[in-house]
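In: What follows is a predicted protein model with its sequence.
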Amino acid sequence: INDNLLETCKTNLHQLINEKEYEVTQIGSLDLIVSDHVANGSFKSLKDSVKYFDEPNFAIFLRNIDLKNRLDGNLKYIDETSYNFLKKSHLFGGEVVISNVADVGSVHRVPRLKHPMVVGNNQIFIRSKNQSMNDYLFIFFNSKWGQHAIHSITSGSAQQKFNKTDFKKLNIPIPTDNWVDNHISPFLKMTDLNKAETRLLKRIKSSLLNKYF
């Protein structure tokens, strides 16, 4: 169902592009935040200040593999001190996360959890106060146009990567909020509900198995 909903969004985007109902805008000129793990300091300061845990702790260190697995697997955590240090990479849900090293172009939407989160390494995240913009950018960068834009700034032979500076210079099509509210956001809200229901059912299943077996 979720795959079909996302395909509907992409079909609507295709129509938007064909009919040229947008304005071309540089990402860096949009009212949004583009940040990542290393925005918080040098590699040494990150190593000295951030502690990782395999068992549940204050915040989830959200990696690309976790998003790919829909958080169904072994997660990494950080303590409250580390979370406070990583103030430039806090996630609250709804942000767009793009892998910018190795698995370049892997695009995800951060789930809304009742748990503090930070973005993991080798990823950038995009957050706008306007949720319509977040919704649109998620669909755009999942599309062939968005993937082409990402690969246009990707370099490296041994390890593919791109940086935030080049990303902010990308010119992309931006529709009106009204268009997004009618053609993108309703479908993403349905996928969110489906994912939340799936997580709840998994917790119920786990609880029942632990109780009776």
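Out: Received the coordinates, thanks. Numbers count the residues shown, from 1 in each chain.
In: When you work out contacts or count neighbours from here on, use the C-alpha atoms and nothing else.
Out: Noted.
In: which residues does Gly146 contact?
Out: Contacts for Gly146 (Cα atoms under 8 Å, 6 or more residues apart in numbering) come out as Phe140.
In: mind listing the helices in this protein by residue range?
Out: For the chain, applying DSSP state H gives helices covering 2-19, 43-49, 64-68, 80-85, 131-142, 144-152, 164-168, 177-183, 185-212.
In: Show me what the fifth one packs onto, helices and strands only.
Out: In terms of contacts (3 or more Cα pairs under 8 Å, 6 or more residues apart in numbering; DSSP states H and E), helix 131-142 is packed against helix 2-19, strand 96-99, strand 107-109, strand 123-128, helix 144-152, helix 177-183, helix 185-212.
In: wait, which of these is closest to Ser45?
Out: Nearest to Ser45, of all the helices and strands packed on helix 131-142, is strand 123-128, at 18.4 Å by Cα to Cα.
In: And that closest one, what does it pack against?
Out: Counting by 3+ Cα pairs under 8 Å, 6+ apart, strand 123-128 packs on strand 32-36, strand 96-99, helix 131-142.
In: List the buried residues in stretch 11-24.
Out: Asn12, Leu13, His14, Leu16 (16 or more other Cα atoms under 10 Å).
In: Out of these, which is nearest to Met117?
Out: Set against Met117, the nearest of the buried residues of stretch 11-24 by Cα to Cα is Leu13 (29.9 Å).
In: structure B:
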Amino acid sequence: MLHPHTTRQDQEREETSMAGQDHPTLKAATLLFVYFAAMAAGMVDLSLSAGYLASSGAGPLIGGVAALMAGLAFLAWSLWGLHRNSLVVPQLVLPALVAAAAIHVAVLAAGLLAPSRSLDISHLAALGVTLMALAGAGWLRRHPKTNGGGTHGQPRTGRLLAAAFGAAVVVASVATPGLAASMAGQHAVPHGEHGQAPTEGVNPALNPGHHH
């Protein structure tokens, strides 16, 4: 029942505000998800920059420098945001995430339209984690006051840990194939070969497990 001096719009606004203040754990978990995804995007961009910078030509050089700057920017933003425990400079980061996603889409489209019709897994992974960060940051931007509920408005520790673990697993499942498909990942020494003696002069047929 409405108060005589309360309009229906005021009641709906109050209910929306109260609903937005009942999920501090959701906001904290989303914040972690955003920064995990941004950190993964930064690492994939850095791996892409290594491949571009190792190639010759002006085009790869420009792409390598752009990927390097984007990777460092995403890493710096994620570390800064985790330190502040808030969504920092969203008015700058959201357009940057949109631009980064558009670039990855353009590169993927160019590869699919090329005669070889190749799909760049690293760019696909970078697009995935960039869209994750963009979606989470956009949600936080629309719900800036989601900080009530729980005990004295604090997130529930158990649920937050579970959400953080789930976010890390989801982000890693997307970013890991992209890192492995990059030039740096392809030239990495497999874990099983660390510490093995050099095999120069050894017949490959006698040592089939050592390949580069």
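Out: Cool, the structure landed. Quantities reported herein were computed from a predicted structural model and do not represent experimental measurements.
In: Tell me how the two chains score on TM-score.
Out: TM-score of the superposed chains, computed with TM-score structural alignment, normalised by the length of the second structure, equals 0.27; 95 aligned residues with a Cα RMSD of 5.6 Å.
In: would you list the helices and strands packed on helix 131-142 of the first structure in a markdown table and tack on distance to Ser82 of the first structure?
Out: As requested, those are exported to a markdown table (distance: least, Cα to Cα, whole Å):
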| stretch | distance to Ser82 of the first structure |
| --- | --- |
| helix 2-19 | 34 |
| strand 96-99 | 20 |
| strand 107-109 | 23 |
| strand 123-128 | 18 |
| helix 144-152 | 30 |
| helix 177-183 | 36 |
| helix 185-212 | 27 |
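In: closest to Asp166 of the first structure out of those?
Out: Across these, Asp166 of the first structure has its closest neighbour in helix 144-152 (9.5 Å, Cα to Cα).
In: Could you give the number of residues near Gly63 of the second structure?
Out: Look at Gly63 of the second structure: counted by other Cα atoms under 10 Å, it has 16 neighbours.
In: now Thr16 of the second structure
Out: 11.
In: From Arg141 of the second structure, how far off is it?
Out: For Thr16 of the second structure, the distance to Arg141 of the second structure equals 16 Å [Cα to Cα, to the nearest Å].
In: Which parts of the second structure are strands?
Out: Using DSSP state E, no strands are found in the second structure.
In: now the helices: where do they sit in it?
Out: Applying DSSP H to the second structure gives helices spanning 8-20, 24-53, 58-84, 90-113, 121-142, 157-181, 183-186.
In: if we can go back for a sec, quick one, which of the helices of the first structure is nearest to Arg109 of the first structure?
Out: Checking these against Arg109 of the first structure by Cα to Cα gives helix 131-142 as the closest, at 6.6 Å.
In: who's in contact with that closest one?
Out: Contact with helix 131-142 of the first structure is made by 6, 9-10, 13, 94-96, 105, 107-109, 126-128, 146-147, 150, 177, 180-181, 184-185, 188, as judged by Cα under 8 Å, 6+ apart.
In: any chance of the buried residues of stretch 11-24 of the first structure in CSV, plus distance to Ala196 of the first structure?
Out: Output for those, formatted as CSV (distance: Cα to Cα, whole Å):
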residue, distance to Ala196 of the first structure
Asn12, 25
Leu13, 25
His14, 28
Leu16, 29
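In: Val34 of the first structure: which of these is nearest?
Out: For these, the nearest to Val34 of the first structure is Leu13 (22.6 Å; Cα to Cα).
In: if you skip the residues just before and after it, what's nearest to the closest one?
Out: In space, not counting the residues next to it along the chain, Leu13 of the first structure is nearest to Phe140; the distance is 7.5 Å by Cα to Cα, 6 or more residues apart in numbering.
In: what's the neighbour count on the one you found?
Out: Neighbourhood size, Phe140 of the first structure [other Cα under 10 Å]: 22.
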